[in-house]
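Asker: Based on what follows, work out the 3D shape:
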Amino acid sequence: MSSTPTRAYAPYSQPLWKRVLLTRESAIIALTVVVICWALAAVPNFDGPLTLKYLLQDTAPILLIALPMTLVIITGEIDLSVASIVGLSSVLLGVLHQGGMSVPAAGAVALLVGAACGTLNGVLVAYVGLPSLAVTIGTLALFRGVAVGLLGTTAVTDFPEAWTDLATGTVGESSVPLVMVPFAALVVVFTLLLHFSPFGRGVYDIGLNGEAARFSGVHVARTKLVLFVLSGVVSAFAGLYFTLRFGSARGDNATGLELQVIAAVLLGGVSIFGGRGRLHGVLAGVVLIGVIASALRLEGVTVNVTNIVIGVLLIVSVVSGALVAYVSGRLRRPRPGSSAEAPETSSRRAASAGA
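Answerer: Sure thing, here's the model as predicted:
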């Protein structure tokens, strides 16, 4: 007597098109498309030739830092020190260049310092066992204090014109900034790392259950350390771009940027509790926030109102995600006496009879 095999995991009990389209990431992408269409139709000058350039330039630091931040949050941790690393790398670039060092050499030193900052966070979280929220709040103040202490209230602005033009330039005659080229390369690297490698599967396992991941052979501490180092290096690179784009190295550069990054990552479907999230949803979340901010700015809306709109959108996305998970869990739960319980009940009776 043949029986039809059933799927062992609930997510794979649905057809492929449902698993692809009926997801939070797809909803964010659809919402982003709707908002872009609204902005093109209703916001004056949003369809201008420079809108895409400035939109991508404004969101480039967030796009860059959101890549490693996604992996960090999937493991159930968080890194609030990223904006301070941006400011510290900016100051190092300015101070070292002012002291006679070339821009590439100063940038290399800033990247190494960013890696050292990430290593400090990773060691304290992964090996000492301290909570990442407390650690990165402390290092946020530490790195920002070092940056302000090195440069004070002054700014370094005498960067070579060739490098500032490179940071503000575009690809050929298009409106796509040159910074999108290294960003695209990083997207490929982080996509392969998270979604197509054993390392990425370990990242999800840690977020779902750290103890189970450890017993399954995942190097939990080493994985977290690597992610925090990547976060520090990418944040330092974003600081170099931030400095050269505006032509100014200051200790308070990128203040508050970490909140925008975390908001974009959570809006893109990554669970703050860890264990779920995909990069394409995060990228859509960053673009959505950038489009809203750009459209409201063209409409003459103040930054405070823009922050309120983005905050409300983030709260709605988090609450709706929790609500959908609760409702879907209730719907999947079999009713007492239903056919869904029959195989389990039969197996229990067979086991009892065998005993």
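
Asker: hey, let's count contacts and neighbours off CA atoms from now on
Answerer: Noted.

Asker: Please determine how far S328 is located from L244.
Answerer: In this view, S328 and L244 are 48 Å apart by CA to CA, to the nearest Å.

Asker: ok, these two, which is more surrounded?
Answerer: The residue with more neighbours, out of S328 and L244, is L244; 25 against 11, by other CA atoms under 10 Å.

Asker: The more buried one touches A167, doesn't it?
Answerer: Yes: under the criterion of CA atoms under 8 Å, L244 makes contact with A167 at 5.8 Å.

Asker: Would you enumerate the residues in contact with V82?
Answerer: Contacts of V82 were listed using CA atoms under 8 Å, 6 or more residues apart in numbering, and they are 65, 140, 231-232, 235, 257-258.

Asker: Let's see that with 6 Å instead.
Answerer: Neighbour list for V82: S235 [criterion: CA atoms under 6 Å, 6 or more residues apart in numbering].

Asker: Ok, the one 5 residues further on next?
Answerer: Listed by CA under 6 Å, 6+ apart, the contact partners of G87 are 251, 253.

Asker: just how off-centre is the helix or strand hosting it within its chain?
Answerer: Here G87 sits within helix 82-98, counting by DSSP states H and E. Here the centre of helix 82-98 is set off from its chain's centre by 21 Å, with CA atoms, centre = their mean, to the nearest Å.

Asker: again, but for stretch 228-239
Answerer: Centroid displacement of stretch 228-239 relative to its chain, using CA atoms, centre = their mean, is 12 Å.

Asker: Can you give the contact residues for that stretch?
Answerer: Outside stretch 228-239, the residues within contact range by CA under 6 Å, 6+ apart are 61, 65, 68, 82, 85-86, 89-90, 111, 114-115, 118-119, 122.

Asker: Before we compare anything, build this one as well:
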Amino acid sequence: MSNISPEAPRGAASTGGQITGRQIPDRLRSRTSRALKSWESLLIVVALAIFIANSMLSPYFLDPWNLSDASFNFTEKVLIAFAMALLIIAGEIDLSVASIIALSSTAMGVAMSMGAGTPTLVAVGLLVGLGCGVVNGLLVTRLGLPSIVVTIGTMSLYRGLSYIVLGDQAFTGYPASFAWFGQGYVWWVFSFEFVLFIGCAVLYAVLLHGTNFGRLVYAIGNNATAAAFSGIRVDRVKFRLFLLTGLMSGIAAICLTARLGSTRPSIAMGYELEVVTMVVLGGVNILGGAGSIPGVVLAAFIMGLVTFGFGLLNVPGILMSIFIGLLLIGVIALPKLWARFRSARA
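Answerer: Presented below is the predicted three-dimensional model:
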């Protein structure tokens, strides 16, 4: 029998801990309040503000083809940022991603000079990126070395190998079919890179927020020791994340090499800083355990809009580097400063 008497009107207070009609709007208001206070909501406001400012400062900004060109400022970096976000949430980091791009691009250049076609070039780029991820993953998970130390070392190693092969030279003359990966358009102003970015955003959002693997990543990032005692194979999960980061770096190398039409040992120099900034700006805790893919997507749009806006205003590139450095420091420091401010007020 029901605990509610026949005379009790629907929505009235009841026993047994049941939710009343008055409590439902309260919960909705609470959820709405949390959503409005979320980091992603703040990023949306910032992105809209930058978009409006750029449209007011430059008459060329709102041109559809110019906006399409703006996407090239972040698509290759955000492809790596998706995998990097999972890696940082799990408590690790990979600073060798830009050097993996250089080595993958160099390997594709060597294959091209030997007469390889587009399918072979794509396979070489993916395999080299995956191989670099294997090396990083084994050094961290099997030898127990700190990921930041390992990837600083492999960052120099992979870039150094590119310089040994190329020196001051460059590989050019890639096939026209290969150039489509970096210069082609799927429909109207939507480039292949932008469509790939959207597809990867959906894929990684499902992987992190809708699968058991994503829950394992969060659990490891919050407490790796407790996760191991609960039966999670921590090293196996981390190894797969390094593989994923290497693979995404290989994909980025394919897109970047195809867009530039050439390979130089200095290709993608400084990308690791921008990728990490993109991830942290997206709300991923640099210490692990928290973060979201939608936040990374919004951060990518913000950095792309800022970079493109600076370009339209003829702002020197060195100022953009200074801005990215300050942004990274500010995003890391802001939560700590805010926590101290709140504790001081309390």
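
Asker: TM-score them against each other, please.
Answerer: Remark: TM-score between the superposed chains equals 0.88 [TM-score structural alignment, normalised by the length of the second structure]; 326 aligned residues with a CA RMSD of 2.3 Å.

Asker: re the thing from before, could the contacts of stretch 228-239 of the first structure go into a markdown table alongside distance to E173 of the first structure?
Answerer: Output for the contacts of stretch 228-239 of the first structure, formatted as a markdown table (distance: CA to CA, whole Å):
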| residue | distance to E173 of the first structure |
| --- | --- |
| P61 | 23 |
| I65 | 27 |
| P68 | 31 |
| V82 | 33 |
| I85 | 33 |
| V86 | 30 |
| S89 | 31 |
| S90 | 29 |
| L111 | 30 |
| G114 | 33 |
| A115 | 35 |
| G118 | 37 |
| T119 | 40 |
| G122 | 42 |
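
Asker: Among the residues you listed, which one lies nearest to A162 of the first structure?
Answerer: Comparing the contacts of stretch 228-239 of the first structure against A162 of the first structure with CA to CA places S90 closest, at 17.5 Å.

Asker: which residue in the second structure lines up with that closest one?
Answerer: With TM-score structural alignment as the criterion, S90 of the first structure lines up with S105 in the second structure.

Asker: Distance from the chain centre to stretch 312-328 of the second structure, please.
Answerer: The chain centre lies 20 Å from the centre of stretch 312-328 of the second structure; the measure is CA atoms, centre = their mean.

Asker: To clarify, my last question referred to stretch 141-161 of the first structure.
Answerer: For stretch 141-161 of the first structure, the distance to the chain centre is 26 Å (CA atoms, centre = their mean).

Asker: so where in the second structure does that stretch end up aligned?
Answerer: By TM-score structural alignment, stretch 141-161 of the first structure lines up with residues 156-176 in the second structure.

Asker: Any buried residues in the matching stretch, and which?
Answerer: By neighbour count on 16 or more other CA atoms under 10 Å, the buried set for stretch 156-176 of the second structure is 157-163, 166, 171, 174-175.

Asker: Helices of the stretch 51-200 of the first structure, residue ranges please.
Answerer: 51-74, 82-98, 103-122, 132-151, 161-168, 180-195, 198-208 (DSSP state H, counting those that start in this stretch).

Asker: helices and strands around the first one, which ones?
Answerer: In terms of contact count using 3 or more CA pairs under 6 Å, 6 or more residues apart in numbering; DSSP states H and E, helix 51-74 of the first structure is assigned the packing partners helix 220-246.

Asker: what's the angle from the helix it packs on to helix 198-208?
Answerer: Counting by axes from the mean of the first three to the mean of the last three CA atoms, to 10 degrees, helix 220-246 of the first structure lies at 100 degrees to helix 198-208.

Asker: Go through the helices of the stretch 51-200 of the first structure and pick out the most buried.
Answerer: Most buried of the helices of the stretch 51-200 of the first structure, by mean neighbour count (mean count of other CA atoms under 10 Å): helix 82-98, with a mean of 29.

Asker: compared with the second structure, how much does it deviate?
Answerer: Aligned to the second structure and superposed, helix 82-98 of the first structure gives a mean residue distance of 0.7 Å (mean CA distance after the TM-score superposition for the first structure).

Asker: what separates the residue positioned nearest the centre of the first structure from A236 of the first structure, distance-wise?
Answerer: Closest residue to the average C-alpha location of the first structure: A66 at 2.6 Å, with CA atoms, centre = their mean. According to CA to CA, A66 of the first structure and A236 of the first structure sit 13 Å apart.

Asker: swap in T153 of the first structure?
Answerer: Per CA to CA, T153 of the first structure is found 21 Å from A236 of the first structure.

Asker: Same check on R330 of the first structure?
Answerer: For R330 of the first structure relative to A236 of the first structure (CA to CA), the value is 45 Å.

Asker: Ok, V319 of the first structure next?
Answerer: Distance from V319 of the first structure to A236 of the first structure, by CA to CA: 33 Å.

Asker: These two: which is more packed in?
Answerer: A236 (34 against 12).

Asker: Return the residue of the second structure aligned against the more buried one.
Answerer: When the second structure is aligned by TM-score structural alignment, the residue opposite A236 of the first structure is G250.
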